[in-house]
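Undergrad: Here's a sequence, model it:
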Amino acid sequence: MQLKTFAAVFAILAGFFLAAAPALAADPENTMIITLKDGDVTIALRPDIAPRNVAQVKKLVRDGAYDNVAFHRVIDGFMAQTGDVKFGNMEKDYNADRVGTGGSDLPDLPAEFSNEHFVRGVVGMARAQDPNSANSQFFIMFAPAAPLDGQYTIIGEVVGGMELVDNIKKGDQAQNGAVTDPDRMIKVRIAADKK
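TA: The predicted structure follows:
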């Protein structure tokens, strides 16, 4: 009798989770798509752990600020950094000497540290020495980096196209990953938008 009861409860729970599966699908309002030279990278944003940072990134995306912005610092086996909208736009105002030092016209953000871990595919906000200095720059992890845990704000994770991130042109290790003639984010959009 207990086996039949267990089987019935299991069937009910399985049915519930299968019915709920569509609700667990990616939220287009919090899905960022970056078009690279080889195709699209899909990032699930995490407003649940970094609401202010995610909101600012989404605003910059919707303003078109990230289009044509360089991956100016790319360290093999570590991460690819981009998002300097002031000095990193390769179609206008690109400054190879200053890229990586700029942000946007929006204010810097307070840190939103979480218990999440910096593993392959995680997207974090770049910042200066002050933990509350993130603005527009972000990085995508190639590999785990536990020393970043609790030190940088995580805003999302790659859920599609990580192999394209792996193909981003790497920088010179001796120059802290600075990239000559860097790859760029050709176009960045939020999936919910019809552009």
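
Undergrad: going forward, measure contacts between C-alpha atoms and count neighbours the same way
TA: Noted.

Undergrad: Distance check, the residue most central in space within the chain against Ala50.
TA: With distances taken as CA atoms, centre = their mean, Val123 lies nearest the centre of the chain, 3.5 Å away. The gap separating Val123 from Ala50 is 11 Å, by CA to CA, to the nearest Å.

Undergrad: now the helices for the chain?
TA: 2-20, 51-62, 162-166 (DSSP state H).

Undergrad: Would you format those helices as TSV with mean neighbour count and distance to Thr35 included?
TA: Putting those into TSV (neighbours: other CA atoms under 10 Å; distance: least, CA to CA, whole Å) gives the following:
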stretch	mean neighbour count	distance to Thr35
helix 2-20	11	31
helix 51-62	18	12
helix 162-166	17	10
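
Undergrad: Which of these sits closest to Gln81?
TA: Gln81 sits nearest to helix 162-166 of all those, at 10.8 Å, using CA to CA.

Undergrad: For the closest one, which outside residues touch it?
TA: The contact list for helix 162-166, computed with CA atoms under 8 Å, 6 or more residues apart in numbering, reads 36, 38-41, 80, 121, 140, 142.

Undergrad: What subset of those is buried?
TA: Buried members of these, counted by 16 or more other CA atoms under 10 Å: 36, 40-41, 80, 121, 140, 142.

Undergrad: which one of those is nearest Gln2?
TA: Gly121 (44.3 Å).

Undergrad: and this one, so I can compare the two:
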Amino acid sequence: MRKLALLLALAASPAAATGIAIKVEGEANGTITIDLLEDVAPGHAERIAALAAEGAYDGVVFHRVIEGFMAQTGDVQFGKMGQDMRQAGMGGSDKPDLNAEFSDIPFDRGVVGMARSQNPDSANSQFFIMFDEGHFLNGQYTVVGRVTEGMDVVDAIKRGRGQNGAVVGQPDVMTSVTVVE
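TA: You can find the predicted model right below:
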């Protein structure tokens, strides 16, 4: 019932949800709090809040983690712990893709961006958190939020291997993602 009330509130006022709290387990353990930037990327912030309120992100792994760059998660279709992880990172949600909402905010440490394919208007459910600055992404990807607490947890997320940063073995997982105000 609480999730339904939250979903109805989100539908009525996308700005009602100002952030998410992500509980992480694995090599990293703790909570990451993200301020969603509704004024910068309203469609993307609303999407993340809606998926969090539905519980869609619960149990989703960090499937792509590149040292010195970023940690990627949010594949609600193929990235759930316990599923066949070979397709993790190739899916999205059952909602339509989003149009890009580019801004002047630089990709600095702790910035949260929306993952996408080659098409700028293909972001759906996946997002990434920057370990360090990546200004080559500026104006190319949508900035949707900023870590306000738990950067130490982000720093502890299990790193992937190879150039694409695919996590081998047991990945870290978002055990629960809740909307916070």
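
Undergrad: Strands of structure 1, residue ranges please.
TA: 31-36, 39-45, 69-70, 73-75, 79-82, 122-125, 138-141, 154-160, 184-185, 187-190 (DSSP state E).

Undergrad: Check the mean deviation of the fifth one from structure 2.
TA: Looking back up the chat, that one is strand 79-82 of structure 1. Here strand 79-82 of structure 1, set against structure 2 after superposition, deviates by a mean of 0.1 Å using mean CA distance after the TM-score superposition for structure 1.

Undergrad: okay, and that strand goes to which residues in structure 2?
TA: Aligned by TM-score structural alignment, strand 79-82 of structure 1 falls on residues 70-73 of structure 2.

Undergrad: Residues contacting that stretch, please?
TA: 60-65, 79, 89, 115, 126-132, 154, 157.

Undergrad: mind redoing it with 7 Å?
TA: 60-65, 126-131 (CA atoms under 7 Å, 6 or more residues apart in numbering).

Undergrad: Repeat that for stretch 97-116 of structure 2.
TA: With contacts defined as CA under 7 Å, 6+ apart, stretch 97-116 of structure 2 is touched by 40-41, 120-124, 126-135, 137-147, 151.

Undergrad: Read off where it ends up in structure 1.
TA: Residue span in structure 1 matched to stretch 97-116 of structure 2, by TM-score structural alignment: 108-127.

Undergrad: For that stretch, list every residue counted as buried.
TA: 108-113, 118-127.

Undergrad: Which members of those residues are the farthest-apart pair?
TA: Counting by CA to CA, the most remote pair of the buried residues of stretch 108-127 of structure 1 is Asp108 and Arg120, 26.0 Å apart.

Undergrad: rewinding a little: so what's in contact with Val123 and Ala50 of structure 1 at the same time?
TA: What both Val123 of structure 1 and Ala50 touch, as defined by CA under 7 Å, 6+ apart, is the set 154-155.

Undergrad: quick one: the nearest residue to Phe71 of structure 1 once chain neighbours are set aside from Gly102 of structure 1, how far?
TA: Excluding the flanking residues, the one nearest Phe71 of structure 1 by CA to CA, 6 or more residues apart in numbering is Thr82, at 4.4 Å. From Thr82 of structure 1 across to Gly102 of structure 1, the span is 11 Å (CA to CA).

Undergrad: who's more crowded, the two?
TA: Thr82 (25 against 16; other CA atoms under 10 Å).

Undergrad: since we're on the nearest residue to Ala16 of structure 2 once chain neighbours are set aside, how many residues are nearby?
TA: Nearest non-adjacent residue to Ala16 of structure 2, counting by CA to CA, 6+ apart: Leu10, 6.1 Å away. By other CA under 10 Å, 18 other residues sit near Leu10 of structure 2.
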